[in-house]
Every structure is written in structure tokens, then in C-alpha cells.
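Engineer: Mind folding the following:
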Amino acid sequence: MAETALSPLRHLPSVDRVLRQPDVAILIGKYGRAETTRAVREALAALRDEMKPGAVFDDAAISASVLAYLEARAEPRLKPLFNLTGTVLHTNLGRAVLAEEAIKAATVAMRNAVSLEFDLATGKRGERDDHVRALICELTGAEDATLVNNNAAAVLLALNTLAQGREAVVSRGELIEIGGAFRMPEIMARAGARLREVGTTNRTHPRDYADAMSPETGLILKVHTSNYRIEGFTAEVGARDLATLARQHNVPFVNDLGSGTLADLSRFGLRKEPTVREAVDEGADLITFSGDKLLGGPQAGFIVGRKDLIAAINRNPMKRALRVDKMRLAACEATLRLYRDPDRLAQRLPTMRFLARSMEDVRKQAIRLAPVLAAILEGSAVVEAASCSSQIGSGALPLDTIPSFGLVMRPKGGGRAVEALSAAFRRLPWPVIGRVAEGALVFDLRCLEDEGLFRENITSLRFEASS
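Structural biologist: Next comes the predicted model:
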């Protein structure tokens, strides 16, 4: 009985025998012996689990299985994709696409030793902030500047430096949550500051702040509520008035702009967002803002403002834990330099280029691509070019939309078929990510620049609607 049960295993090739096969030997040269051996063991284990009496083992099939395993293991988890969601700065899809100048600068920094913390003039140790400090100050009008790895870190560091063990006064209507469980009250607690709420959810007055001032006050904090809007019976205290109140009580005023911008978005037909320079002019002692949102650069958090406060922040031991690396610093510098030429910003900075793209241009692209996609999905879905609306994303102007155009696909079979079609596009070599709305899969084309690659990519789509 045992002999009968084990007999098929006698024909299962050994690991060494498979490794000696010519096709597998080639894989060793490409993937390494250790990784190929692992793949062979996995392939043989799978055959063993599926073994049936009288099974015959084909060398070519085993080699193919080994190759498939190795290719899957070598596939990067972080995959490039087409963002056709209609959200230009999509947090889950990496936010800002970097400018070519930033990509080149980061590549140079990756390939070479660089003067990260080395002063070439004196031959002594330097400061990494020096590479962007003057540029940031030039563009914002601030006295001094520093940067960390994101805006949440910038807020955390400012609070910890200026209000540890003391009160941070903030309007109840500005105690935001920006996603990922980042809530302002919790970040204050982690920074060691005590939250002092003033006003109500919809209305806060100057007297609310004035009444909260005490010897325990560490700072006044204003948070730009970029990811929601309260309308109706509302009131808030402007930054200029808070700056005056802070000076009267000799406490710092910190203005967290969140997404932040160095350019006037009204130039692109969007509602105006407060710029960093305007926040400086309004008298804030410190301003924090992101690098990878409206600024259009890599992930970073900027802190600009009074020289003495920036110096105190740089002395905080937490600063070292939150600093940026050489690649990000190089990309930040290259991105900031683009703002010296505002007339060409929309051509050179992808974020601004996407926002400034005309609806007519997007419409023409949708009309070109609709028949291409319809031919691929023939018999499985109806495809049409149709108007839609884009949004900035990442908390910026949440209620404002941009007229756009896209492809609307309605597969046969209803809701489940829509989800199946969406999954089929996600399985492409370059996954295509859209949005499901009203029983259809919608591709907003505002962010589609490489039309040739998109056309080539969708030719491998495999989808059949259920009857």
C-alpha cells in the first residue's frame, strides 16, 4: 500500500536535476542561485500537492513554473500606473508627479556623493538646509526657513519646540483630521502641548482667543481648513488679527497652511488659496506647508518665519529624526527653482500643467480614445466620451471642481461587471485606475499625458462581461 501511494513521487525530479536543466541554468545567471533554488523548491512542492496517480512530469512545464515564480518575485510592489481618477493630487497614488528638473536632480544625487552637509567654500561641516534656505526665503519673503519630511512633521516639530508643557490655543472649528488618523488634537498631545480650544465649531471671535491668553499660553495656532468648508452662520478670526494678538501677549503665532502654495491658483481659473508669501505678510511668526501637494514637489514639510524661532526648531533633537535625505533635498531645490519663472510654471511643473489643461484639450483626447477602447471591449461594454469633473485632491479646495472630459464604460451585467472591469484594468502591465460612479467605470483624462503608452497598454486588456 505504501509503495503504491509513494510511487508517483519516484518520478518527481530532484531539485538538483531541475537546476541542471538548460532553461533553469539560464535563470540562475539572471536571478542568482539562491533565488532560483527557492523557486525550484516551490514549483516541486506545488506539483507534489497536486499529484495524481500516473502523473508525468514535463521538464518544460517545470521550467515555466520556475520562471513564473521568479518573475513574480522580481516584480516591484510599487508600480507605476495611470491616474485617471480625476483627482490630480491623489494621496493613495503618490500625490504630485515631479518635474523633469526635479527627477534629474534626484538622479544625480543618487548616483554621486554630494555636498549634503559639507561647505565647499570653507571645507568644513555644513547644514543641509543651506541648499534651499535662501531660495525658500526668496520665494516667500520669510526671514528664515527649514524643512522636514512632511507637513505633519513640521507641525509636530513647531508645537514641540514652542509649546511643550504649555497651551496651544486653537479654534474648535480648526481641529481637523486630514486622513490616516492624523488629528490635530492627537498631534498636539504627541508634541507635548496642551490643547486649549476656543470658540465653537462654526463661529470663533477675537475675544475667544483673548480670553484664553494666560501665562500658560505657548502659542496661537491657526489651521487652514483646506479639506472641508463650513458654510452658513460662520465666523473666524483672520491671520492678521491673530498675529496682532500674539504680539500683544508676546507668544508666537503659527499658521499651518497644510497643502500650501507659492502660486496664485486663480491664474488657472481656480478659487484662490492663501499663498505662503501672503501668510508671511499677514504677520505669522511661523508658517508650515507641504512640498508634495500644491507646491508640486516631493514629500516634504516646510517651516518658514522668524529667524530666532527657526533656530530654536533646528536645535530641537527631534529635527534630526525628521530631516530629509539627499534625493528629496535635491528634488525640492529643483522644484523651487521653477517658481522663479512663473510664466512657464504651467508648462514645466506637472501639477500646474494638469490643473491648467483646457477642457477642450481633454475632450479631444477622449474623442480619440473612445473608439479605441470600444473596439477592445466590443460586445462587453458600451464606451462613450463624456464630460466629468476633476478635483485638486489632498485636501485642497474640496468643494471646487474643474470641468473635464473622460471615458465612460458601462459593461453588460450591472454592478458586479463594473467592479470586474475595474479589476481587469488594475491587472494591466501599467494599472489604470479610474472611479466607479452611477453604474459605470469612468476614466477622467485630465492627467493622461502619454497617450501612446496608454494605447499600447490597454491592448493587453482581458475582460468578458457575464451574460
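
Engineer: C-alpha only now, for contacts and for neighbours.
Structural biologist: Noted.

Engineer: residues contacting residue 436?
Structural biologist: Taking C-alpha atoms under 8 Å, 6 or more residues apart in numbering as the definition of contact, the neighbours of residue 436 are 418-419, 422, 442.

Engineer: quick one: the helices in the stretch 1-150 of the chain?
Structural biologist: Secondary structure of the stretch 1-150 of the chain, counting by DSSP state H, counting those that start in this stretch: helices at 2-10, 15-19, 22-31, 33-49, 59-74, 100-111, 130-140.

Engineer: what do you get for the stretch 201-350 of the chain?
Structural biologist: For the stretch 201-350 of the chain, helices defined by DSSP H, counting those that start in this stretch occupy the ranges 206-212, 239-248, 276-281, 307-315, 318-322, 326-338, 345-348, 350-356.

Engineer: coming back round to it: now the contacts of residue 436: which count as buried?
Structural biologist: Restricting the contacts of residue 436 to buried positions leaves 418, 422, 442, with burial counted as 16 or more other C-alpha atoms under 10 Å.

Engineer: Distance-wise, check residue 282 relative to residue 254.
Structural biologist: From residue 282 over to residue 254 the distance is 11 Å, taken as C-alpha to C-alpha, to the nearest Å.

Engineer: Looking only at neighbour counts, state which of those two leads.
Structural biologist: For residue 282 against residue 254, the residue with the higher neighbour count under other C-alpha atoms under 10 Å is residue 254, and the figures read 29 against 16.

Engineer: Name the nearest of the buried ones among the contacts of residue 436 relative to residue 246.
Structural biologist: Among the buried ones among the contacts of residue 436, residue 442 lies closest to residue 246 (C-alpha to C-alpha), at 49.0 Å.

Engineer: One more sequence to fold, the one below, so I can look at both together:
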Amino acid sequence: MSIFESFGLRKVINASGKMTALGASAVSNEVAEALKQASQDYVDIEEMMEYSGKAIAEYTGAEDGCPTCGAAAGIAISTAAIITGKNLTLIERMPDSEGLRNEIIIQKGHQVHFGANIGQMVRIGGGKVIEVGSANKVEADHIEQAITDKTAALLYVKSHHAVQKGMQTIETMMNIAQKHNIPFIIDAAAEEDFKMYIKIGADIVIYSGGKALEGPTSGFICGKKELMEACRKQYKGIGRPMKVGKEGVAGLLTALKQYASLEDNAEDQIERMTQLNQSLEEVEGLTCSIKQDEAGRAIYRAQIEVNADKTGMSAQELLNRLETGNPAIFLRHHYVNIGILSVDPRPLLKGQEAIIANTIKSILREG
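Structural biologist: Okay, here's the model as predicted:
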């Protein structure tokens, strides 16, 4: 019995992905041990924060870093750092940034909801969101023409949530930022490469610690030294209510240390999802395939198209039955409105794909 079942909560099978709503990742034994040891000891927090910045820099190739309680906090803290620098008086003013250089330019297709609103995270940090272009089309001129003497930074959101079609590339946006000597921020929360964006010249890059890294609920910011020092100083301001504890930092650093040794399991993902698809082939009205992640990551999910006329049940109805069962099975449902459900193999424990297939068949048989 899991710790959550002992509380009287339902068992959860997570086939949705490394989603915050389901607890993000299940950590390794090494990370779990680090969390345990840190929770039973003491440390000078300021010293720990400075050390963690150096460690994050080592693993990302950045000049410095800053641990956070999550990527969303990283957006707010980075925004505040850009606006205030290391000025304590300004830090204590945030999010009141009236009269300061506070405008953050973002492409309209990147102003997304990830469980909360990207724009709100910027506003918490004192930023004024400036959306440019249209939801499905942004020209380089839209970005450049939005720059004023109030522009504090350009923000790029690298995410499957963001519109992929019609947006300007990271390179284009970064070139514009560099041309105007404006900091360039990349929200790369779920990305797998922790060095790429720093290497190409981004000033600030934000990651989740509980997604690709498979660490605890945490996050980190990396980038230029002056900006990272300003980020850490935000814990005397808007960062205070979103502070990361000693346990989170210990788990984060342990996860970063072991990340390089994690194996690419794309072949295993494809094999497991192929088996699931084959098990569902016998069900009339289900069309199954394997699809790579929309953002181009090495993630291969089973895609299940539900023909309601043949199954007698819509994809939304099937999803509701799965989620309200015990165990509760959560599938990826970004396209449920057009009859598509997906199974993400990464968070699945061994053999759970068979449970999912059998449960789907059982639900559809019962009607």
C-alpha cells in the first residue's frame, strides 16, 4: 500500500505525463534518500543557496544559478530580478513596478495556460505583459516594433502548450533582444537539454526540477551571474512566499548530479506503447498509433482515437470513467474535444500499460 492509499486516497496510475496536478515525477532512491537526510538536518540557507547556484552553473554551463520551488516561481523571480536588479528597496516594492522599466514582450501564441497563466507569473514578478502578433501568426516586426524604453525583457515559452505554428523562433527573438541590448528569457520548464539554451546565448533559462530532471517538486534558473545574484536576492521580496526548502534543494542537486547517467529510453517507450496499442486493436471504434511529442522531445506516446458512433462512448466519457475509477487512471487529454486520448509511458510503473488497456476494454464492454 502506498503512503497516499494509507491516507485513504485512491491509487493513481499516471499516464498523463510529468504533470504538476499528479505530483510531477516519482524520484529515484538516491533523490528520495537526499530528501530524507536533508529533512533531518540543518543548514545555513543563504550559504546553501549560493552553493546551489554554483552547482546549477556546473550542470548547465551557465555563469550562475538559482534554485526555486518550481518553474512558475522561476518566471516570477526572473521577472522581478530583471526589473529590480539587486536593489533591496526595489525588491521590497515588487510587484509594484510603476515608473520602472517593466514591460515583458511575449508572442501571443506563447501566452498560455499550463495549470496557471504565464502572464500572471510575470505580473507577480512586477512585469507588464506585452503580447505581440496573433495567436497563430507572429512576425519579427511585431516583436521589434513593441520594444520601447519600458521594455525590460523578451520572454520565449518553449512548451507543448504553446502554439507551434506561425511563431518566431528562439534564434530570431534572441537576435532581436541582443540587437536592442535587452535580456532574453526562455521558459524551458519541461525541456530535457539543460545546456542548449545557455550555449546559444540566452540570458536566463528556467527549468522545472520535477519534469525531465525527475527530481522533487522544485525548479531552477540559470544564466548570467549578475542576473542570478539578483534572482537569489528576490527571496527577500516576492520570492519569500515561494521559497524552496533545504529538502527541495538537496533533492534537486542530487537529481542534477545523476541526470547525465539517465539512459535514453525511447526504444522502451515505443515497445511498451506498441504492446498497449496491439491490446486495444480488438476494440471496434478505437484507432491507435504512436506519436512523438509535439515539441519535438524524445517522448513517444500511444494515441487513441475514439469513434463514439462505434464504441458507444465519447472520448470525454471514457476519460471520466477512467479518472473516477479506483485505481484512478489519468490519460493525456489535450485533444479530448476531438476524440483523442494519449498514454504517456514515462511515468508508468512496470505493467501499468496492461492495466490501462484492460480497464479501457472493460469500460467499453460495460458501456
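
Engineer: Would you pull the TM-score for this pair?
Structural biologist: For these two chains in superposition, a TM-score of 0.71 is obtained (TM-score structural alignment, normalised by the length of structure 2); 340 aligned residues with a C-alpha RMSD of 4.6 Å.

Engineer: hmm, back to that, using TSV, lay out the buried ones among the contacts of residue 436 of structure 1 together with distance to residue 145 of structure 1.
Structural biologist: Converted to TSV, these look like this (distance: C-alpha to C-alpha, whole Å):
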residue	distance to residue 145 of structure 1
418	49
422	44
442	42
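
Engineer: from the residues you listed, which ones fall inside helices?
Structural biologist: Using DSSP state H to define helices, the subset of those located there is 418, 422.

Engineer: residues in contact with the equivalent of residue 414 of structure 1 over in structure 2?
Structural biologist: Under the alignment defined by TM-score structural alignment, residue 414 of structure 1 is paired with residue 312 of structure 2. Under the criterion of C-alpha under 8 Å, 6+ apart, the neighbours of residue 312 of structure 2 are 364, 367.

Engineer: try it again with 7 Å
Structural biologist: Listed by C-alpha atoms under 7 Å, 6 or more residues apart in numbering, the contact partners of residue 312 of structure 2 are residue 367.

Engineer: and the alignment partner in structure 1 of residue 48 of structure 2, how far is that from residue 42 of structure 1?
Structural biologist: Matched to structure 1 by TM-score structural alignment, residue 48 of structure 2 sits across from residue 128. Going from residue 128 of structure 1 to residue 42 of structure 1 by C-alpha to C-alpha gives 47 Å.

Engineer: who has more neighbours, those two?
Structural biologist: With other C-alpha under 10 Å as the criterion, residue 128 of structure 1 and residue 42 differ in neighbour count, and residue 128 comes out ahead with 20 against 15.

Engineer: what's the nearest residue to the equivalent of residue 179 of structure 2 over in structure 1 if we skip its chain neighbours?
Structural biologist: Pairing criterion TM-score structural alignment: the partner of residue 179 of structure 2 within structure 1 is identified as residue 245. Distances taken as C-alpha to C-alpha, 6 or more residues apart in numbering place residue 210 nearest to residue 245 of structure 1, at 7.3 Å, with adjacent residues excluded.

Engineer: Report how many residues lie close to that neighbour.
Structural biologist: Other residues lying near residue 210 of structure 1 total 16 when counted by other C-alpha under 10 Å.

Engineer: now residue 56 of structure 2
Structural biologist: Here the count is done by other C-alpha under 10 Å, and residue 56 of structure 2 has 25 residues near it.

Engineer: cool, residue 438 of structure 1 as well?
Structural biologist: 8.

Engineer: Can you identify each of the strands in the stretch 51-200 of structure 1 by residue range?
Structural biologist: 82-83, 118-119, 124-125, 144-148, 167-171, 194-198 (DSSP state E, counting those that start in this stretch).

Engineer: May I see the buried residues of stretch 182-194 of structure 2?
Structural biologist: Of the residues in stretch 182-194 of structure 2, 182-192, 194 count as buried by neighbour count, 16+ other C-alpha under 10 Å.

Engineer: er, stretch 332-340 of structure 2 actually
Structural biologist: By neighbour count, with 16+ other C-alpha under 10 Å as the criterion, the buried positions of stretch 332-340 of structure 2 are 332-333, 336, 339-340.

Engineer: Dump the helices of the stretch 1-150 of structure 1 into CSV; add distance to residue 390 of structure 1 as well.
Structural biologist: Putting the helices of the stretch 1-150 of structure 1 into CSV (distance: least, C-alpha to C-alpha, whole Å) gives the following:
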stretch, distance to residue 390 of structure 1
helix 2-10, 59
helix 15-19, 53
helix 22-31, 43
helix 33-49, 45
helix 59-74, 35
helix 100-111, 24
helix 130-140, 29
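
Engineer: Identify whichever of these lies nearest to residue 326 of structure 1.
Structural biologist: For residue 326 of structure 1, the closest of the helices of the stretch 1-150 of structure 1 is helix 100-111, at 6.4 Å, according to C-alpha to C-alpha.

Engineer: Can you name every helix or strand that that closest one contacts?
Structural biologist: The contact analysis (3 or more C-alpha pairs under 7 Å, 6 or more residues apart in numbering; DSSP states H and E) places helix 100-111 of structure 1 against helix 326-338.
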